[in-house]
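A.B. asks: coords below, sequence missing:
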């Protein structure tokens, strides 16, 4: 089995090393990750300059671009094989609800999915650094895929409680929850006296009830959410058609 691994925290991130170590037990692993932390890069591609791929002492390859760049370059030209699956992570922090729209971790997996390759984004929902727990979860999922592949590519967003593996309360297939609007930006001043703004923290959860990824994590269960890319608001097609042709 050939596995491509990427992330958005950078090729030096401990979660990436943990993921590679765990998945290397299942097959051939190649890591292609950003050269620096690109959290929040979403699905951006670098189109205004060429990209370079270099190899670190760890054997990991790193790209001077976004997580999407990493997977795109790897699959469409850099690698001499097509991966059987792409796994992105382990992100240091959750990617749930609306946050998936901004996540570089999810974006790397999304790019693989758009290229027709099954993909899994794995995030550790906390700051306690139980990366091994998430590594075990990722390994189990890839092993399941290996034994029983899907009939068509899937995109799975996986969030793992930041606790020892023995304390996990199971796994739940969930939908994305929703947050309130983000908190206001934080205004500050640079050394020249000019106003600068920091994007504030995420807002509180609005839709976090039973069945959501937020709820599963609070119950110490692994959350697995299948994602899709079609953004068409199908329930508004007739309304917009009528609006254009009253």
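C.D. replies: The structure has been received and is ready for your questions. Given the structure is predicted, the values throughout are model-derived calculations rather than measurements.
A.B. asks: C-alpha from now on. contacts and neighbour counts both.
C.D. replies: Fine.
A.B. asks: what packs against the longest helix belonging to the chain?
C.D. replies: Of all the segments of type helix in the chain, defined by DSSP state H, the longest one is helix 131-147. When contacts are defined as 3 or more CA pairs under 8 Å, 6 or more residues apart in numbering; DSSP states H and E, helix 131-147 packs onto helix 14-23, strand 85-92, strand 119-125, strand 155-161.
A.B. asks: next up, a structure to set beside the first:
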């Protein structure tokens, strides 16, 4: 297996570095490559850099393994995966892994998430793809364990070509994890209002407000699973077509 590993927190982030080390120890692979943003690009969603060139920098691998590489890119998570699959490595990876993100990517988060976007780009380009997030910033080893266990079971699964897997893991020690649940996306309330301040020249500046609290967090949702001490595994479809609405729109179009 040739693994492409990316994220939206940056190539230096503790989550991706711990996952990189864990995969070296736990998974058989032909190559393992980090290709991730040079800085934090959280909430970059699926954006591509079209107006400036991408530059790639190589970094030393801690244990010096010849079949492992670490690269940083001056672009978005989607840029990184696009580059890694479409010629940046000189070969085709077999799978794209995105994470481990520091912070949840549940419910409406998946629309904005650079972590999920990196996995989405991998699937757009024909690769099985998984996004994984820790709902906090402490127990990355718990999330790594869940992902490794999932990867070892993947050969027995059939993932459709329009599906990515989104995993969220509670920020607790592994021994406290109750298990995993297959879930649907919950929903959040609207985001908090923007925060207005003044810069040193007295001119107004604005910060995006915090995400809203969960509004749909009932049993069966990713929010409920994580809150109950389980890792949440949510299959996401890339096809956003609202098929049930097509007939109604077709009636309107026919009478246009």
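C.D. replies: Ah, there it is. Predicted model only: the values in this text are computed from it and were never measured.
A.B. asks: between the longest helix of the first structure and strand 119-125, how many degrees?
C.D. replies: Put simply, helix 131-147 of the first structure runs at 160 degrees to strand 119-125, going by axes from the mean of the first three to the mean of the last three CA atoms, to 10 degrees.
A.B. asks: how much does helix 131-147 of the first structure deviate in direction from strand 155-161?
C.D. replies: 150 degrees.
A.B. asks: helices along the first structure, start to end?
C.D. replies: 14-23, 67-73, 104-114, 131-147, 213-218, 237-244.
A.B. asks: quick one: the second one to the second structure mean distance?
C.D. replies: This points to helix 67-73 of the first structure. Once the two models are superposed, helix 67-73 of the first structure sits on average 0.3 Å from its counterpart in the second structure (mean CA distance after the TM-score superposition for the first structure).
A.B. asks: so where is that helix in the second structure?
C.D. replies: Helix 67-73 of the first structure corresponds to residues 77-83 in the second structure, going by TM-score structural alignment.
A.B. asks: not counting the matching stretch itself, show me its contacts.
C.D. replies: 4, 6-8, 35-37, 41, 44-49, 73, 89, 96, 114-115, 117-118, 121-122, 125 (CA atoms under 8 Å, 6 or more residues apart in numbering).
A.B. asks: ok, residue 199 of the second structure touching residue 206?
C.D. replies: No. The criterion here is CA atoms under 8 Å, and residue 199 of the second structure misses it with residue 206 at 9.7 Å.
A.B. asks: redo the helices of the first structure as JSON lines? Include distance to residue 170 of the first structure.
C.D. replies: Below are those laid out as JSON lines (distance: least, CA to CA, whole Å):
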{"stretch": "helix 14-23", "distance to residue 170 of the first structure": "20"}
{"stretch": "helix 67-73", "distance to residue 170 of the first structure": "30"}
{"stretch": "helix 104-114", "distance to residue 170 of the first structure": "22"}
{"stretch": "helix 131-147", "distance to residue 170 of the first structure": "10"}
{"stretch": "helix 213-218", "distance to residue 170 of the first structure": "9"}
{"stretch": "helix 237-244", "distance to residue 170 of the first structure": "40"}
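A.B. asks: tell me which of the ones you listed is the most buried.
C.D. replies: helix 104-114 (a mean of 28; mean count of other CA atoms under 10 Å).
A.B. asks: what's the mean deviation for that one versus the second structure?
C.D. replies: With mean CA distance after the TM-score superposition for the first structure, helix 104-114 of the first structure departs from the second structure by a mean of 0.5 Å once superposed.
A.B. asks: what range in the second structure does that helix sit on?
C.D. replies: Aligned using TM-score structural alignment, helix 104-114 of the first structure spans residues 114-124 in the second structure.
A.B. asks: what comes into contact with the matching stretch?
C.D. replies: If you take CA under 8 Å, 6+ apart as the criterion, stretch 114-124 of the second structure is touched by 6-8, 41-46, 76-78, 80-82, 85, 95-99, 101, 105, 110, 128-133, 161-164, 166, 238.
A.B. asks: which one of the helices of the first structure lies closest to residue 169 of the first structure?
C.D. replies: helix 213-218 (9.3 Å; CA to CA).
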